[in-house]
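*Asks:* The following block contains a protein sequence and its predicted model.
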Amino acid sequence: MEQVRGYEAVEFAQFDAEGFEIAYRLRNGYAAKLNLDTLYRRFEGKISAEVFDAVDNLLLPPEAPAGWDEVSPKLRPVLRRAGYGSVQVAGRNGRDLVLTRPALPYLSELVVIDMPSTVQFVTRQDLSRWGVDAEQVYAAAHANLTELAMNTMTAFDPPEGVRVLDFADDDGENYVGSLPLVAGWLAGVRARTGTIPLLFLPSHLGMLVVLGATPAAMPQLLALAAERYEAALRPLSAVPYTVDDNGDLMPLSVPEDHPAYGEIQHAQAQLAVGAYRAQTEKLRAEEDREGAIMELLHVRAPDGAEYTMTSWTDGATNLLPAADFICFVTGEGDVFRVAWDDVSALVPLELAAEYDPPRFRVHDHPPVEVMTRLRALAR
């Protein structure tokens, strides 16, 4: 914080102990967050001159191009955890929101300005300054990856057996991990190889593409993705993704008797709980929150099955995360859990659209007759 506040260019800076990051705004309007966990992991926890040099480079990037014609060729799409990107800086214009939209469950698409030594996230204020809308920004960012998308096609041929292609981006400069966002790219892979590709995004850099994946090979592939996820400087997701009939990216869904069903459930729960944990901490720190911010829990049953669960307490407004089960906690000490789909069939769960990842606004418990029916559905 002393180093950050020591720069004349820094207008405001605020340390977030829970997020272990410094949110700051420069006098030129640029706002961002300095993630200390990532910084210290990068240098293996050693405090050295290299750390302070890195802060210099991260904190004071060169001026981004000001006009749309100059900036549009430098735009690139990127994937981040849902909820990533809001910057809270006290004392000025409140919140400067990074441009973001849902891409996959618990993953969002953002856009960066690619500059020689750093990247700068596009914000809502940038749209006003450039005189464009969000769709124009996303379209330009995707178009800038067209050449890369075409060049990667030479790596794909019909596989003989299971084939794993590791598309690395160690320095974060080629954006190959963003190609799944480009319309038609995965569909092109499927057409060229004659197989339905499998995709892993364990880190925010690079990706793994698997051709010819068989059910028997899936547990080993999930183990590889989990290993990459745990070792990543900025982990993203260990969930396997594939392409639907329309060529769109989607999470892989398998039946309960699939050899990798348990591993996939674990990866999906891990992703959801991580996204909601960060959101819960942020919302609970806000003084003007509207109700109880309920947690998402990752539960492992004695038989090894994994699922997510949240709680609905009576007599208050609850903001529930999406979960596999809802646990009802009554004033009489009665506690029982019901599958989310069973609850939503009997009770209207109001989507609170302002939250990402999504939350559902509920108030008092349902009437006695509905609670009786819910108890009968308890598992």
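*Replies:* Structure received. Numbering: from 1, shown residues only.

*Asks:* Going by C-alpha atoms from here, please, whenever you check contacts or count neighbours.
*Replies:* Fine.

*Asks:* got the residue ranges for the helices in the stretch 101-250 of the chain?
*Replies:* For the stretch 101-250 of the chain, helices defined by DSSP state H, counting those that start in this stretch occupy the ranges 124-130, 134-143, 146-152, 185-193, 218-231.

*Asks:* Out of those helices, which gets nearest to residue 336?
*Replies:* helix 218-231 (32.7 Å; Cα to Cα).

*Asks:* which residues sit against the closest one?
*Replies:* Contact with helix 218-231 is made by 200-203, 235-238, 240, 259-260, 263-264, as judged by Cα atoms under 8 Å, 6 or more residues apart in numbering.

*Asks:* same check, this time on stretch 15-24
*Replies:* Contacts for stretch 15-24 (Cα under 8 Å, 6+ apart): 1, 10-14, 31-37, 87-89, 278, 281.

*Asks:* second one coming, line it up with the first:
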Amino acid sequence: MSRSDLETQFVEKARARGLLVREQREDGTWVVVVEGREFVVSLDNLRRNVERDADDGAIDGFIEGLLDTGRPLPEWEEARAGIRYSAEESQSVAGYPEVLAEPVTGKVSRVLVHASEDERSIRWLTRQELVRWGVGAPELHAAARENMSALQERTAIEVQEVAGAPLAMLKTDSVFKASLVLGPGFRAAMEAALGWPVLVVIPCRDFFYALRESDSGLLGRLGGVVVREYTGSGYPLTNEVLRVSDEGIRAIGEFPVPP
């Protein structure tokens, strides 16, 4: 699908769902009004997903996500089950200082989010939600840790041998696949499958590889697919190699990305 065709479909479908699409700005972004609030929307990530996965339904999903931004979140007792940690590009988070985010590396941040049950709607949380719910940050983090642990328990780990070394992958369709590296159950899961500490690559939110630190020579074989996923995904995260240990998460190198 060409860029112009995608933009035309987006505008037509958004207007059919009652959204006000005002204008395309000089930088290629669009001004969309949702429930009286203006949002500046980039279609670049959407275009990459459509091109990579040939998923025309991604446009409808994108619009549904915009509509969700205008809907109030449920009250705390119901919302608690949807609290997660999400790995996000730090440069995307930087423009929103009100968001509950903490840097993990130079390129990745940990963001507190609320996810709908089907994970089609992911909302970055702010202190405004804490006030409305009447809860503190400790309660929010406790809910995120609990839910990430539950997701980790439901996620099988597949280990394949590559060049004589074990390579671990997470078997889940959850959009929080890469984000599991941020959860409290990650160490136990990796230690059982590979040992500890591990090296991890998460080029986009639905891609994950882990290997033993002693098998770092395997990284050269992974570079091509990591860069392809990082540059081609609608939800890129990082081209970094992450060392995950008891000391936390640290970037120890990067795969070169072509200009």
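*Replies:* Nice, I can see it. Not measured: the values here are computed from a predicted model.

*Asks:* After superposition, what is the TM-score?
*Replies:* Overlay of the two chains. TM-score (TM-score structural alignment, normalised by the length of the second structure): 0.72; 242 aligned residues with a Cα RMSD of 3.9 Å.

*Asks:* Weed out the non-buried ones from the contacts of stretch 15-24 of the first structure.
*Replies:* By neighbour count, with 16 or more other Cα atoms under 10 Å, the contacts of stretch 15-24 of the first structure hold 10-14, 31-34, 87-89, 278 as buried.

*Asks:* Take the residues you listed and keep only those in strands.
*Replies:* Using DSSP state E, the subset of those located in strands is 10-14, 31-34, 87-88.

*Asks:* who are the neighbours in contact with the residue lying farthest from the centre of the second structure?
*Replies:* In the second structure, the residue that sits farthest from the middle, by Cα atoms, centre = their mean, is residue 164; the gap is 30.8 Å. Going by Cα under 8 Å, 6+ apart, residue 164 of the second structure touches no other residue.

*Asks:* Residue 194 of the second structure now?
*Replies:* The neighbourhood of residue 194 of the second structure, defined by Cα under 8 Å, 6+ apart, consists of 166, 168, 211-212.

*Asks:* Throw those into JSON lines and include distance to residue 124 of the second structure, thanks.
*Replies:* What follows is these, written out as JSON lines (distance: Cα to Cα, whole Å):
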{"residue": "166", "distance to residue 124 of the second structure": "35"}
{"residue": "168", "distance to residue 124 of the second structure": "29"}
{"residue": "211", "distance to residue 124 of the second structure": "30"}
{"residue": "212", "distance to residue 124 of the second structure": "33"}
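
*Asks:* May I ask which two of these are separated the most?
*Replies:* Among the contacts of residue 194 of the second structure, 168 and 212 lie farthest apart (Cα to Cα), at 9.1 Å.

*Asks:* Strands along the stretch 151-300 of the first structure, start to end?
*Replies:* For the stretch 151-300 of the first structure, strands defined by DSSP state E, counting those that start in this stretch occupy the ranges 163-167, 198-200, 207-211, 240-243, 249-251, 292-293, 297-300.

*Asks:* Switch those over to TSV; also include mean neighbour count and distance to residue 189 of the first structure.
*Replies:* Formatted as TSV, those follow (neighbours: other Cα atoms under 10 Å; distance: least, Cα to Cα, whole Å):
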stretch	mean neighbour count	distance to residue 189 of the first structure
strand 163-167	14	12
strand 198-200	25	10
strand 207-211	22	9
strand 240-243	22	10
strand 249-251	19	12
strand 292-293	20	42
strand 297-300	16	35
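
*Asks:* Turn those strands into TSV, including distance to residue 335 of the first structure.
*Replies:* TSV is the format used below for the strands of the stretch 151-300 of the first structure (distance: least, Cα to Cα, whole Å):
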stretch	distance to residue 335 of the first structure
strand 163-167	47
strand 198-200	38
strand 207-211	43
strand 240-243	34
strand 249-251	33
strand 292-293	18
strand 297-300	16
